[in-house]
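**Q** just to be clear, the model below is a prediction. Sequence and coordinates:
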Amino acid sequence: MTVLPRRIGGCALVLSLSASAVWADADDYRFDLDSTDHQVGSGAVIELLLTDLRSGQPVADAVIYATRMDMAPDGMATMTSPVTAMPTEAPGRYRFATDITMAGGWRFSLAAKIQGEPETVKAEIELRAEP
């Protein structure tokens, strides 16, 4: 709180200014994967739902600026596959296309900025690919 004393005529006037912004923590948001089981092949679609855990509501219009698909769960973090953002069909849903080149454990990592929030929301989601 900032207090600014002012004199007007013979009286003292005290103005009290209070600025408080309420921001959520990055932990107040969560990405959930629709399905953790996928088939090996090109053009696999990964669909995520971003939820505000405080309200339970989906979060639309997040800016996803970092994505990575790799096989870190199977000890092969250098085995990567490109990720391409796809159009979304519903608020809070985010879709990506990738090539799952071999069976095993895959990790999908992403970072997102949410309008009005200072912190970056990050997620690492594991999924399995079957032949």
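**A** Nice, I can see it.
**Q** C-alpha only now, for contacts and for neighbours.
**A** Fine.
**Q** residues contacting the closest residue in space to Arg107 that isn't next to it in sequence?
**A** Spatial nearest neighbour of Arg107, chain neighbours left out: Glu126 (4.5 Å); criterion: CA to CA, 6 or more residues apart in numbering. Each residue near Glu126 by CA atoms under 8 Å, 6 or more residues apart in numbering is listed here: 36, 73, 105-108.
**Q** please convert the buried members of those residues into ChimeraX selection syntax.
**A** Typed into ChimeraX, the line below selects the buried ones among the contacts of Glu126, using 16 or more other CA atoms under 10 Å:
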select :105,106,107,108
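**Q** this is the other structure I want to compare:
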Amino acid sequence: MSFITPVIAISGLWAATLASNPAAYAAARDYRFELVGKPTVSAGRNIVQVRLVHVPDGKPVPDAVIFESKADMGPSGMATMPAPVKPMPAKGGVYSFEVAPGMTGTWALHLSAKVQGEPETVTGTVNADLVK
């Protein structure tokens, strides 16, 4: 028996496992963040709501852990202008963020999340029109 035979057997086993359960091997690119409605304003702060969606089946991901959120005016050509972002409690698969923009305009909300069972970090950006 040569060394190549076990390698081929292991490769075949891995391919069979992948084929039998493709959802278990999803990639971060299989997810996207979507804006939920228009932002609302409360006490000078904009509340931006987003949903994380598993693209292949269109289902929302209610139990992701969003560990990074940043806002900037990149869509308006001012990517170096940040705004404070405060995560709020998630409700029913909708993730909310309080953003205090320095000026009215289109802002980018950059998000990073971990999804249960997904080894890669899911990242994405949603654009929202915010008011000061």
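**A** Here it is on my side, so go on. Keep in mind that what you see is a predicted model, and the values were worked out from it rather than measured.
**Q** need the TM-score between these chains.
**A** Once the chains are overlaid, their TM-score stands at 0.75 when taken by TM-score structural alignment, normalised by the length of the first structure; 120 aligned residues with a CA RMSD of 2.8 Å.
**Q** still on that earlier bit, mean deviation, the helix or strand hosting the residue nearest to Arg107 of the first structure versus the second structure?
**A** Using DSSP states H and E, Glu126 of the first structure falls within strand 121-130. Aligned to the second structure and superposed, strand 121-130 of the first structure gives a mean residue distance of 1.7 Å (mean CA distance after the TM-score superposition for the first structure).
**Q** buried residues in that strand, which are they?
**A** Neighbour counts using 16+ other CA under 10 Å place 121-123, 125-129 of strand 121-130 of the first structure among the buried residues.
**Q** need the max-distance pair from those residues.
**A** Val121 and Ala129 (25.5 Å; CA to CA).
**Q** thinking again about what came up before, tell me which of the contacts of Glu126 of the first structure you also see in the second structure.
**A** On the basis of both residues aligned by TM-score structural alignment, their matches' CA atoms under 8 Å, what survives of the contacts of Glu126 of the first structure in the second structure is 73, 105-108.
**Q** the longest strand in the first structure is where?
**A** strand 41-52 (DSSP state E).
**Q** of the kept ones among the contacts of Glu126 of the first structure, which is the nearest to Asp61 of the first structure?
**A** Ranked by distance to Asp61 of the first structure (CA to CA), these are led by Phe108 at 19.7 Å.
**Q** ok, and the closest non-adjacent residue to that closest one?
**A** Met69 (4.6 Å).
**Q** residues contacting the equivalent of the one you found over in the second structure?
**A** In the second structure, the residue paired with Met69 of the first structure is Ala71, using TM-score structural alignment. For Ala71 of the second structure, the contacting residues are 82-85, 99, 107-110, by CA under 8 Å, 6+ apart.
**Q** report the inter-axis angle for the longest strand of the first structure versus strand 121-130.
**A** 140 degrees (axes from the mean of the first three to the mean of the last three CA atoms, to 10 degrees).
**Q** so what secondary structure elements neighbour strand 41-52 of the first structure?
**A** strand 29-33, strand 57-58, strand 93-100 (3 or more CA pairs under 8 Å, 6 or more residues apart in numbering; DSSP states H and E).
**Q** dump those strands to JSON lines, plus distance to Gly41 of the first structure and mean neighbour count.
**A** Converted to JSON lines, those look like this (distance: least, CA to CA, whole Å; neighbours: other CA atoms under 10 Å):
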{"stretch": "strand 29-33", "distance to Gly41 of the first structure": "18", "mean neighbour count": "19"}
{"stretch": "strand 57-58", "distance to Gly41 of the first structure": "30", "mean neighbour count": "15"}
{"stretch": "strand 93-100", "distance to Gly41 of the first structure": "5", "mean neighbour count": "20"}
